[in-house]
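**Student:** Quick check, what structure comes out for this input:
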Amino acid sequence: MGLGLLYVTHANKNDAEELCKSLLNEKLISCANFFPVNSIYNWKNKLIKENETVSLIKFEKSKIDEVENRIKELHPYEVPCIMRIPANANIEYEKWVNEQ
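**Tutor:** Next up, the predicted model:
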């Protein structure tokens, strides 16, 4: 048991929602939140500045590898940003996440 938390970037809100809907339908995750962000980074020797959407994805911790692998399969980016974040939550919320 425990809470898994991933920070994932997407090109836009629609891409983020579609990916997370798939994960929800496959019973891999419990919940996702979406946030607009402004990103700046180097890609293939070019400075890129663009708007993206971040999803904060919550799930039962033992599914971490399965969730991450599925995101890699579904994500359109050549190198998706998938960051594992250590997380603890109140007992009631963790119980809800683990029951989904």
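**Student:** C-alpha from now on. contacts and neighbour counts both.
**Tutor:** Fine.
**Student:** tell me the residue furthest from the middle of this protein?
**Tutor:** What lies farthest from the middle of the chain is residue 45; by CA atoms, centre = their mean that is 26.5 Å.
**Student:** Residue 91 versus that one, what's the distance?
**Tutor:** Counting by CA to CA, to the nearest Å, the gap from residue 45 to residue 91 is 46 Å.
**Student:** quick one: secondary structure of the residue nearest to residue 29 when sequence neighbours are not counted?
**Tutor:** The spatially closest residue to residue 29, leaving aside those adjacent along the chain, is residue 59, at 4.4 Å (CA to CA, 6 or more residues apart in numbering). Under the three-state scheme (DSSP: H, G, I helix; E, B strand; the rest coil), residue 59 adopts strand.
**Student:** Following up with a second sequence; could you model it the same way so I can compare the two?
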Amino acid sequence: MSNLILVRITCPSRRVAEDIAEVALEHRLAACANLEGPVSSTYRWKGVIEQSFEFILWLKAPEANWGKIDALVQRVHPYDVPAIVAMPLTHVSSAYEAWAIENTES
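**Tutor:** Purely as a prediction, here's the structure:
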């Protein structure tokens, strides 16, 4: 089992996703960011089913950085309730994991 997580954040625009990625990498919270989208999202908000286009930001980071990443997203994301989830990475090549840890250590 690896000590890395894959964090998934939905963002209302490419700019928001890029801004979060830049801060996460600048502060060494994540080693890598990938951006996908736009994707179509359907969800219930305040009792109404909504549809919108969003961008998906993926961050690869040490599990120990989850709290700081969550705090960053809560601080800068424009949504009242940003969708931020993390999944443990159970299988990671040893070279990639070493690179990710090296690039997130202060």
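**Student:** After superposition, what is the TM-score?
**Tutor:** TM-score for the superposed pair, counting by TM-score structural alignment, normalised by the length of structure 1: 0.92. Supporting figures: 100 aligned residues with a CA RMSD of 1.2 Å.
**Student:** thinking again about what came up before, run a quick neighbour tally on the residue nearest to residue 29 of structure 1.
**Tutor:** Other residues near residue 59 of structure 1 number 28, with proximity taken as other CA atoms under 10 Å.
**Student:** And it, what's its match in structure 2?
**Tutor:** Here residue 59 of structure 1 is matched to residue 61 in structure 2, going by TM-score structural alignment.
**Student:** Is there a neighbour count for residue 15 of structure 2? I'd like the number.
**Tutor:** A count of neighbours around residue 15 of structure 2, defined by other CA under 10 Å, yields 11.
**Student:** check which helix or strand covers it.
**Tutor:** Per DSSP states H and E: residue 15 of structure 2 is located in helix 14-26.
**Student:** That helix vs structure 1 - mean distance after superposition?
**Tutor:** After superposition onto structure 1, helix 14-26 of structure 2 lies on average 0.9 Å away from the residues it aligns with, using mean CA distance after the TM-score superposition for structure 1.
**Student:** Buried residues, that helix. List them.
**Tutor:** Applying a neighbour-count criterion of 16 or more other CA atoms under 10 Å, the buried positions in helix 14-26 of structure 2 are 14, 16-18, 20-21, 23-25.
**Student:** what sits up against that helix?
**Tutor:** 10-11, 30-33, 35, 55-57, 59, 69, 72-73, 76-77, 104 (CA atoms under 8 Å, 6 or more residues apart in numbering).
**Student:** how about 7 Å then?
**Tutor:** Helix 14-26 of structure 2 has contacts (CA atoms under 7 Å, 6 or more residues apart in numbering) with 11, 30-31, 33, 55, 57, 73.
**Student:** Looking at those residues, state which has the most neighbours.
**Tutor:** Of the contacts of helix 14-26 of structure 2, residue 30 is surrounded by the most neighbours, 30 neighbours in total, counting by other CA under 10 Å.
**Student:** and the closest residue to residue 4 of structure 2 other than its chain neighbours, what does it touch?
**Tutor:** When the adjacent residues along the chain are set aside, residue 4 of structure 2 lies closest to residue 62, with 4.3 Å between them (CA to CA, 6+ apart). Contact analysis of residue 62 of structure 2 by CA under 7 Å, 6+ apart lists 3-5, 101.
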